[in-house]
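Student: Predicted coordinates and the sequence they were generated for:
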Amino acid sequence: IIQGYSNKQHEGFLGHAYLGSWVNIGADTNNSDLKNTYGPIKVNFFGQEINTGMIFLGLIMGDHSKSGINTMFNTGTIVGFSANVFGGDFPPKFIPSFGWGGASGISEYDLEKALEVAKRVMQRRNVKLTPAYEELFRHIHEITREEREPYLSSR
């Protein structure tokens, strides 16, 4: 399922996945949607491992998140709101909202830079980022702060 204004125009496998709005999937990004064991897929959600009971489950990616070229996502990876994931190895199976990085570690995506990118992306589709939408963006950043802290690397 790919929500409005999201973009996946290049090579790469995206199966049994959910992409929120304003997502961009970089060239040759792939996700796994089936374990080699054909067993049920577990997801990591804020430190809790949850057995989905599903055999097929790909990437779940929140609004305004992006993946870089050749990013690889493991089965059942969850990426939060406005995260930027990149690198040549598998990132963690949970990337918090406003996470920036990949397998080598996650840092916090600067809110002002994230808003600047969102404005630019939305303008490309002739959509204005309204003050109310910006306020929502800032609110999401604030309410996810404590949830993101355990996942951030010290760099």
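Tutor: In hand now; what should we look at? A quick note: this is a predicted structure, and the numbers were derived from the prediction, not measured.
Student: Please count neighbours and contacts with C-alpha atoms only from this point.
Tutor: Will do.
Student: Disregarding flanking residues, what is the spatial nearest neighbour of residue 98?
Tutor: The shortest distance from residue 98 to any non-neighbouring residue, by Cα to Cα, 6 or more residues apart in numbering, is to residue 83 (4.5 Å).
Student: make that residue 10, sorry
Tutor: residue 27 is the one closest to residue 10 (Cα to Cα, 6+ apart), at 4.8 Å.
Student: measure residue 96 to residue 127 for me?
Tutor: Applying Cα to Cα, to the nearest Å, the value for residue 96 to residue 127 is 26 Å.
Student: The two: which has the busier surroundings?
Tutor: Between residue 96 and residue 127, residue 96 has the larger neighbour count (other Cα atoms under 10 Å), namely 29 against 12.
Student: What's the local residue count around residue 155?
Tutor: 6.
Student: alright, now check it against this:
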Amino acid sequence: GPIYIGEACEIRVGSFIEGPAYIGPGTIVHPSSIVSGSNIGPACRIGGEVESTVIHGYVDKRHAGFLGHAYVGEWVELGALFTNSDRSMHGSVRVTARGVGIDTGLTEFGGIIADYAKASAGSLLYAGRRIGVASQVYGAVWEDVPSFVLYAKNYGLPASEIEVDEVLRAARRTAALREVEFTPADEQLLRRVFELTREERGALEPRREPFRLD
């Protein structure tokens, strides 16, 4: 299929791109990467294998690991060896929306990772699962993670709420590193999403001590 590579992109040594594929302007595809059937937004950092996935702008997935049949929002950071499953052992992949299980009818669906979400090195995302806006996940993720949640159940830790001011500080730092303005509208949007998703988090409260994996 056709391949479009935008202005100021870098496709580094040993990488393979199979169309149809769109690589947005300013994106860097790191050495020995594989990109197939995917739409990658502007100013991303791409590594490992990306298959049949939509990735919006300013996503950092520069290391080895598989990302397939997924939908990824803006400003997402995926650590080294982050990998998602895109298949169910029981036929089509099921998802959950507002507490209701839905059969997608798809044999391959890797899930959804919302804007500003972060996944630690070595994280695993089960097929059809969702990571909410600005959430941070560590280890295996076998259930949907609400927005603004720190999730490390794989390490025996309870989920907790991430305060919106903490998210805003991190977003400003990341934008500055990319020489992008973090606008008042960006702040207002995140604060609004925090309020709109409060019900998802239920009774979760912010951690009162520093987060550590001992």
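Tutor: Structure received. Please read all numbers here as calculations on a predicted model, not as lab measurements.
Student: before we move on, back to that, list the contacts of the residue nearest to residue 10 of structure 1.
Tutor: By Cα atoms under 8 Å, 6 or more residues apart in numbering, residue 27 of structure 1 lies in contact with 8, 9, 10, 11, 12, 68, 69, 70.
Student: Please repeat the previous calculation with a cut-off of 7 Å.
Tutor: Residues counted as contacts of residue 27 of structure 1 (Cα atoms under 7 Å, 6 or more residues apart in numbering) are 10, 11, 12, 69, 70.
Student: what's the spacing between the corresponding residue of structure 2 for it and residue 197 of structure 2?
Tutor: The alignment partner of residue 27 of structure 1 in structure 2, by TM-score structural alignment, is residue 80. The gap separating residue 80 of structure 2 from residue 197 of structure 2 is 29 Å, by Cα to Cα.
Student: Please apply the same query to residue 153 of structure 2.
Tutor: Where residue 197 of structure 2 is concerned, residue 153 of structure 2 sits at a distance of 21 Å (Cα to Cα).
Student: any idea which residue sits dead centre in structure 1?
Tutor: Nearest residue to the geometric centre of structure 1 (Cα atoms, centre = their mean): residue 79, 3.2 Å.
Student: what does residue 161 of structure 2 align to in structure 1?
Tutor: Under the alignment (TM-score structural alignment), residue 161 of structure 2 pairs with residue 108 of structure 1.
Student: from what I can see that match touches residue 100, true?
Tutor: Yes - Residue 108 of structure 1 lies in contact with residue 100 (Cα atoms under 7 Å); the separation is 5.6 Å.
Student: re the thing from before, of the contacts of residue 27 of structure 1, closest to residue 120 of structure 1?
Tutor: Proximity of those to residue 120 of structure 1, judged by Cα to Cα, is greatest for residue 69, which lies at 19.5 Å.
Student: ok, now how distant is the residue nearest to the match of residue 161 of structure 2 when sequence neighbours are not counted from residue 34 of structure 1?
Tutor: In space, and not counting its chain neighbours, residue 108 of structure 1 is closest to residue 99: 5.0 Å by Cα to Cα, 6+ apart. Applying Cα to Cα, the value for residue 99 of structure 1 to residue 34 of structure 1 is 25 Å.
Student: One more: residue 123 of structure 1?
Tutor: Distance of residue 123 of structure 1 to residue 34 of structure 1, given as Cα to Cα: 37 Å.
Student: Comparing those two, which shows the higher neighbour count?
Tutor: residue 34 (20 against 12).
Student: Any idea how many residues pack against the residue nearest to that one when sequence neighbours are not counted?
Tutor: In space, and not counting its chain neighbours, residue 34 of structure 1 is closest to residue 56: 5.1 Å by Cα to Cα, 6+ apart. Around residue 56 of structure 1 there are 19 other residues, counting by other Cα under 10 Å.
Student: what does residue 50 of structure 2 give?
Tutor: Neighbour count of residue 50 of structure 2, defined by other Cα under 10 Å: 26.
Student: other SSEs contacting whichever strand or helix holds it?
Tutor: Secondary structure assigned from DSSP states H and E places residue 50 of structure 2 in strand 49-51. Packing partners of strand 49-51 of structure 2 (3 or more Cα pairs under 7 Å, 6 or more residues apart in numbering; DSSP states H and E): strand 34-36, strand 66-68.
Student: what about the equivalent of residue 175 of structure 2 over in structure 1, distance to residue 144 of structure 1?
Tutor: Using TM-score structural alignment, the partner of residue 175 of structure 2 in structure 1 is residue 122. Distance of residue 122 of structure 1 to residue 144 of structure 1, given as Cα to Cα: 23 Å.
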